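Peer 1: Curious how this folds, go ahead:
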Amino acid sequence: MAEAAQNRTVLEITGTEREHFLQGLVSNDVSGLAGRLAYAALLTPQGKYLADFFLTARDDTILLDVESALADGLLRRLSMYKLRADVAIAPSTLHVQRGLGDAPDGALADPRHPDLGWRIYSPEAGTAPEIDWDAIRVAHCIPETGIELIPDETYILEAGFEALHGVDFKKGCYVGQEVTARMKHKTELRKGLTTVRINGEAPVGTELTTDGKTAGTLFTQSGGRAIAYLRFDRAKGALQAGDATLQWDG
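Peer 2: This is a model prediction of the structure:
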């Protein structure tokens, strides 16, 4: 069954230079998109996250599937970058559906993790959501737009984009590529998203502390586990988030 993927907007990118245009902007390789989904991000020149999205090709059009809250800003920024390129960007009337198990014709596998199933782009909205996607995300430490992924703040390698197949280190230059490559090859990540055990609960965004020192931030929680952004050097013992206690097994 294909359920509605809520709060998603599809943009249509057309024109003879559409693939070349995106290839110079986004974090992943967008060549040969027909029949597959690519997961990618647009970054600031300083390497910070602005938006993440899925890309696929259909006939002479690239479809871009993004969180609705980011769609207008992303469209404006892409339009700013296109200059005189033969590229046009406009909202689509297509809806995003997703599901688990047997995929219908035209469905494409979610590239981030097999347990996230498939997505399909359809004139119909899909059925009411029933799947507990947060439980799947927490189990595999998969960040969500607007929760763990924060515009102008998040670095995609700290958010696990390499494991999520959202960045390509061989594709060449794109906006923010230099900072991302330096984080990959010249530094050891000292902070990032990870899964922790949690006893109790606290609001998303609650500060994590240990021995009175800030150790990170708590995000999505499900089934006694949570996604947290941690300073790894301060997360060796018991952590506190409001009335909840946490433990990192890293």
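Peer 1: drop to CA atoms for contacts and neighbour counts, all remaining ones
Peer 2: OK.
Peer 1: Show me which positions of the biggest helix by length in the chain end up buried.
Peer 2: With secondary structure taken from DSSP state H, the chain has its longest helix at helix 68-82. Neighbour-count burial for helix 68-82, counted by 16 or more other CA atoms under 10 Å, picks out L70, A71, L74, L78, K82.
Peer 1: To check against the first, give me the structure of this:
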Amino acid sequence: MYKVWILILSLLSFNAFSAPKSEPWPFWDKHTQSTQSIDHSQWQALLDAYLVERGENTLFRYASVTDKDKQALKAYVSSLADIDPRQYSQAEQYAYWVNLYNALTVDLILDNYPVKTITKLGGLFSFGPWGKEIIEVAGKPLSLNDIEHRILRPIWQDPRTHYAVNCASLGCPNLQTQAFTAENTEQLLEQSAHAFINSDKGAKLSNGKIQLSSIYDWFAVDFDGEKGVLKHLARYRPELTSFKGKVSFDYDWKLNKAN
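Peer 2: The predicted structure is shown next:
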């Protein structure tokens, strides 16, 4: 009976995860023509110190982060929380939200380290921490889901956002070695899209079949459906232009940690 109960709980936990819809939050759909920039140098310093490249992955050295740098990360997150991003340009806002999402994710892992996967951080009946409100910006409590699915996806409507936000998992598009800025966003989005689609975790081609990241299944609507997914992939990997074979999906939720 105990084993049956554990199985039921695990199934409930897994089924609790479903791809959230893109639902705009009008409060955040405002911007100015300001040329003022937001400082992300603290985040860049942490990336420089703890993010390493290993094959097709970038991995974070969570176990090596010092107490001083953990506090530096929290200070950076707090500094972003004190900003009303609506007072900035759209380009500055996009970098703000991506960096905030990624910094919050790393902070969550560090607060709970060691952990094998981020999916274990959501509690007994939750698959991951994404629905929990963990920060307040401009007087609004926000979850990671709010940032990704109610701000980034609906306002910018750019499928490459899926290559920008990182969920601390091996199956996820890599956490970029550079902090996003208004000036480098386009370069980083193109760079990360190309790298992911040409990696096995993005699109593994073998014997006339292709195994795609589950991202292309969960969020197919952002790529204009199944045909749009293949068209998008072919843009960065021309060999897939005429692909007609069998498609499957997979995702590796193991933590993106460097040993």
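Peer 1: Could you get me the TM-score between them?
Peer 2: Once superposed, the chains reach a TM-score of 0.34 (TM-score structural alignment, normalised by the length of the first structure), with 154 aligned residues with a CA RMSD of 6.3 Å.
Peer 1: Could you export the buried residues of helix 68-82 of the first structure as TSV, including distance to A215 of the first structure?
Peer 2: Formatted as TSV, the buried residues of helix 68-82 of the first structure follow (distance: CA to CA, whole Å):
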residue	distance to A215 of the first structure
L70	29
A71	32
L74	32
L78	36
K82	41
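Peer 1: show me where the stretch 1-150 of the second structure has helices.
Peer 2: In the stretch 1-150 of the second structure, the segments counted as helices under DSSP state H, counting those that start in this stretch are 2-15, 41-50, 67-81, 90-112, 144-145.
Peer 1: by contact count, what packs against the fourth one?
Peer 2: When you say that, I think you mean helix 90-112 of the second structure. helix 67-81 (3 or more CA pairs under 8 Å, 6 or more residues apart in numbering; DSSP states H and E).
Peer 1: For the helix it packs on, which residues meet the burial criterion?
Peer 2: Of the residues in helix 67-81 of the second structure, those buried (16+ other CA under 10 Å) are K70, A72, L73, Y76, V77, L80, A81.
Peer 1: follow-up on the earlier one: show me which of the buried residues of helix 68-82 of the first structure is closest to N199 of the first structure.
Peer 2: Proximity of the buried residues of helix 68-82 of the first structure to N199 of the first structure was ranked by CA to CA; the top entry is L70 with 33.2 Å.
Peer 1: A41 of the first structure sits in which helix or strand?
Peer 2: Element membership for A41 of the first structure, per DSSP states H and E: strand 38-43.
Peer 1: Kindly report the same for S248 of the second structure.
Peer 2: Residue-wise, S248 of the second structure maps onto strand 247-250 under DSSP H and E.
Peer 1: Show me what that strand packs onto, helices and strands only.
Peer 2: strand 209-213.
Peer 1: residues near E226 of the second structure, how many?
Peer 2: When neighbours are defined as other CA atoms under 10 Å, E226 of the second structure has 14 of them.
Peer 1: ok, now the one 4 residues further on?
Peer 2: Per other CA under 10 Å, the neighbour tally for L230 of the second structure reads 19.
Peer 1: Just to check, T214 of the first structure is in contact with L239?
Peer 2: No - using CA atoms under 8 Å, T214 of the first structure makes no contact with L239, being 9.6 Å away.
Peer 1: Look at the two and report which has more neighbours.
Peer 2: L239 (26 against 16).
Peer 1: how far away is the more buried one from I227 of the first structure?
Peer 2: According to CA to CA, to the nearest Å, L239 of the first structure and I227 of the first structure sit 13 Å apart.
Peer 1: same check, this time on L74 of the first structure
Peer 2: 26 Å.
Peer 1: and if you look at Y49 of the first structure?
Peer 2: 18 Å.
Peer 1: between these two, which one's more packed in?
Peer 2: I227 (26 against 22).
Peer 1: nearest to W97 of the second structure, of the buried residues of helix 67-81 of the second structure?
Peer 2: Nearest to W97 of the second structure out of those is L80 (CA to CA; 9.2 Å).
Peer 1: Now that closest one: closest residue in space, sequence neighbours ignored.
Peer 2: Distance criterion CA to CA, 6 or more residues apart in numbering; nearest residue to L80 of the second structure, sequence neighbours excluded, is L100 at 7.1 Å.
Peer 1: For that neighbour, the count of nearby residues, please.
Peer 2: L100 of the second structure: 24 neighbours (other CA under 10 Å).
Peer 1: Roughly how far does the residue nearest to V96 of the first structure when sequence neighbours are not counted sit from A228 of the first structure?
Peer 2: Leaving aside its sequence neighbours, V96 of the first structure sits nearest to Y121 (CA to CA, 6+ apart; 5.0 Å). The gap separating Y121 of the first structure from A228 of the first structure is 32 Å, by CA to CA.
Peer 1: Of those two, which one has the most company?
Peer 2: A228 (30 against 20).
Peer 1: tell me which element that one is part of?
Peer 2: Here A228 of the first structure is assigned to strand 225-231, by DSSP H and E.
Peer 1: my read: W43 of the second structure touches Y76, true?
Peer 2: Yes - between W43 of the second structure and Y76 there is a contact at 6.9 Å, judged by CA under 8 Å.
Peer 1: any idea which helix or strand comes after the helix or strand hosting R137 of the first structure?
Peer 2: R137 of the first structure belongs to helix 133-140 when assigned by DSSP H and E. Note on helix 133-140 of the first structure: by DSSP H and E, the next helix or strand toward the C-terminus is helix 177-185.
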